[in-house]
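>>> Please find the sequence and the predicted model below.
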Amino acid sequence: MGQRGDELLAQARLKTPLAARRGEETLLVAKAQGCRVYDADNVAYVDLVGGGGTNLLGYANQYVLDAVRRASTMGLASGFHATAELELADLLHELVPGFSPWVLAPSESLAWELALRWCRRETGRQRLVVFDGNHRGAVEAFQVSAAGPLGISQSLVAGIPPEAAR
């Protein structure tokens, strides 16, 4: 990265130290278009992971932008149930009939929380396995690492109670 990118990345590490603490290389993105992300010095990089899955159709994809504009006029984020939810649930049931009922969550973290509760309810178990190196949302129970001293599980960020890492 160039000088501007290095300066901004140093600031970002102070504000979001988790990746830096784990020793991961970090790219500070200033803009994105299609399959490319650009740093503060306008150097382009091909995003091989699609923004962790959220941008598999590319950044600023016109089809997605148009759909978001249409949906935003319908009040879908208002907390009420919407006809589009039912249509999507019906379509999912039609495409994958063995996987129902469907739960449509308004955020990734809530989806992970619901999945965790469902797993605990169905298995009767309280403990879970968390793998290092993959994305699993911001759910407190998942903010642990097995890479502590002697392989002992530990919290990844401050504020997570020690019992969450057991």
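Arrived safely, thanks for sending.
>>> contacts and neighbour counts: CA atoms only from here.
Fine.
>>> C-terminal to the helix or strand that contains Cys119, what's the next element?
When elements are assigned from DSSP states H and E, Cys119 belongs to helix 108-123. Later in the chain than helix 108-123, the nearest helix or strand by DSSP H and E is strand 144-145.
>>> Packing partners of that next one?
strand 154-155 (3 or more Cα pairs under 8 Å, 6 or more residues apart in numbering; DSSP states H and E).
>>> for the strand it packs on, packing partners?
strand 144-145.
>>> before we move on, back to that, may I see the buried residues of the helix holding Cys119?
111-113, 116 (16 or more other Cα atoms under 10 Å).
>>> next one: stretch 9-19
So for stretch 9-19, counting by 16+ other Cα under 10 Å, buried means Leu9.
>>> Next up, a structure to set beside the first:
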Amino acid sequence: MAESLYIPKETDKAGIYQAILPQIEALISGETDLYANLANVAAVLKEAFGFFWVGFYLVKDNELVLGPFQGPLACTRISFGKGVCGTAWKESRTQLVPDVDLFPGHIACSSASKSEIVVPGIKDGKVWCVLDVDSDQLDDFDQNDKIFLEELMQLLSAKQSK
């Protein structure tokens, strides 16, 4: 089990992702419990980037149900196709939203959230969860986030036993 996280201070966002992804892979490689892994991944992302909210919603009984997260209180359940998370699930693709107020049907779990990226976890062609990352800044996510968070979700999905 890793007891510390190395986050380079003098680099760009891509450099931080390049430093933490191998650490996350090592962290989850020896752990079989899904919730423990999701909790640690949320903690790593929150610590590395200081995002406003980082967490997972898992597909259960045909809705997204709140899983491990870091940040303020969150919506507990999200319907298929609703909001940014439900849309990522429905479309099986990443949603990068520079201004959540302009996203049709956005679910405002917190009025402090200004931009968002949601990345689905896909196993055997089906979405099993989504990673939801919110910022309290407009236009805070870019292609680096999309590329590296999609890579992260591929790691988690490969480990997922569903």
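Everything's here; your move. Just so you know, these numbers come straight off a predicted model, no measurement behind them.
>>> what TM-score do we get after superposing?
Here the TM-score for the pair of chains, by TM-score structural alignment, normalised by the length of structure 2, is 0.25; 65 aligned residues with a Cα RMSD of 4.7 Å.
>>> returning to that earlier point: among the buried residues of helix 108-123 of structure 1, which pair sits farthest apart?
Spatially, the most separated pair among those is Ala111 and Leu116, at 8.6 Å (Cα to Cα).
>>> hmm, back to that, now distance to Ala71 of structure 1 too, for the buried residues of helix 108-123 of structure 1, in JSON lines please.
Formatted as JSON lines, the buried residues of helix 108-123 of structure 1 follow (distance: Cα to Cα, whole Å):
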{"residue": "Ala111", "distance to Ala71 of structure 1": "20"}
{"residue": "Trp112", "distance to Ala71 of structure 1": "24"}
{"residue": "Glu113", "distance to Ala71 of structure 1": "25"}
{"residue": "Leu116", "distance to Ala71 of structure 1": "29"}
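>>> and which of those is nearest Gln11 of structure 1?
Nearest to Gln11 of structure 1 among those, with distances taken as Cα to Cα, is Trp112, at 29.7 Å.
>>> distance of the closest one from Leu91 of structure 1?
22 Å (Cα to Cα, to the nearest Å).
>>> Next: Leu18 of structure 1.
38 Å.
>>> Any chance you could list residues touching both of Ala111 and Leu116 of structure 1?
The contact sets of Ala111 of structure 1 and Leu116 do not overlap (Cα atoms under 8 Å, 6 or more residues apart in numbering).
>>> Now Gln154 of structure 2. Nearest residue, chain neighbours left out?
Counting by Cα to Cα, 6 or more residues apart in numbering, Gly121 is the residue found nearest to Gln154 of structure 2 once chain neighbours are left out, at 6.8 Å.
>>> can you pull the contacts of the one you found?
Gly121 of structure 2 neighbours (Cα under 8 Å, 6+ apart): 127-131, 153-154, 156-157.
>>> which element follows the host helix or strand of it toward the C-terminus?
Taking DSSP H and E as the criterion, Gly121 of structure 2 maps to strand 115-123. Later in the chain than strand 115-123 of structure 2, the nearest helix or strand by DSSP H and E is strand 126-135.
>>> what packs against that following strand?
Counting contacts by 3+ Cα pairs under 8 Å, 6+ apart, strand 126-135 of structure 2 packs against strand 53-60, helix 83-91, strand 115-123.
>>> what is the orientation angle of the helix or strand just after the first one with strand 53-60?
Following the chain from strand 53-60 of structure 2 toward its C-terminal end, the next helix or strand by DSSP H and E is strand 63-70. Between strand 63-70 of structure 2 and strand 53-60, the angle formed by their directions is 150 degrees, by axes from the mean of the first three to the mean of the last three Cα atoms, to 10 degrees.
>>> Show me what strand 63-70 of structure 2 is packed up against.
Using 3+ Cα pairs under 8 Å, 6+ apart, strand 63-70 of structure 2 sits against helix 34-49, strand 53-60, strand 77-79.
>>> of all the ones you listed, which lies closest to Gln95 of structure 2?
With Cα to Cα as the criterion, Gln95 of structure 2 lies closest to strand 53-60 of those, at 14.4 Å.
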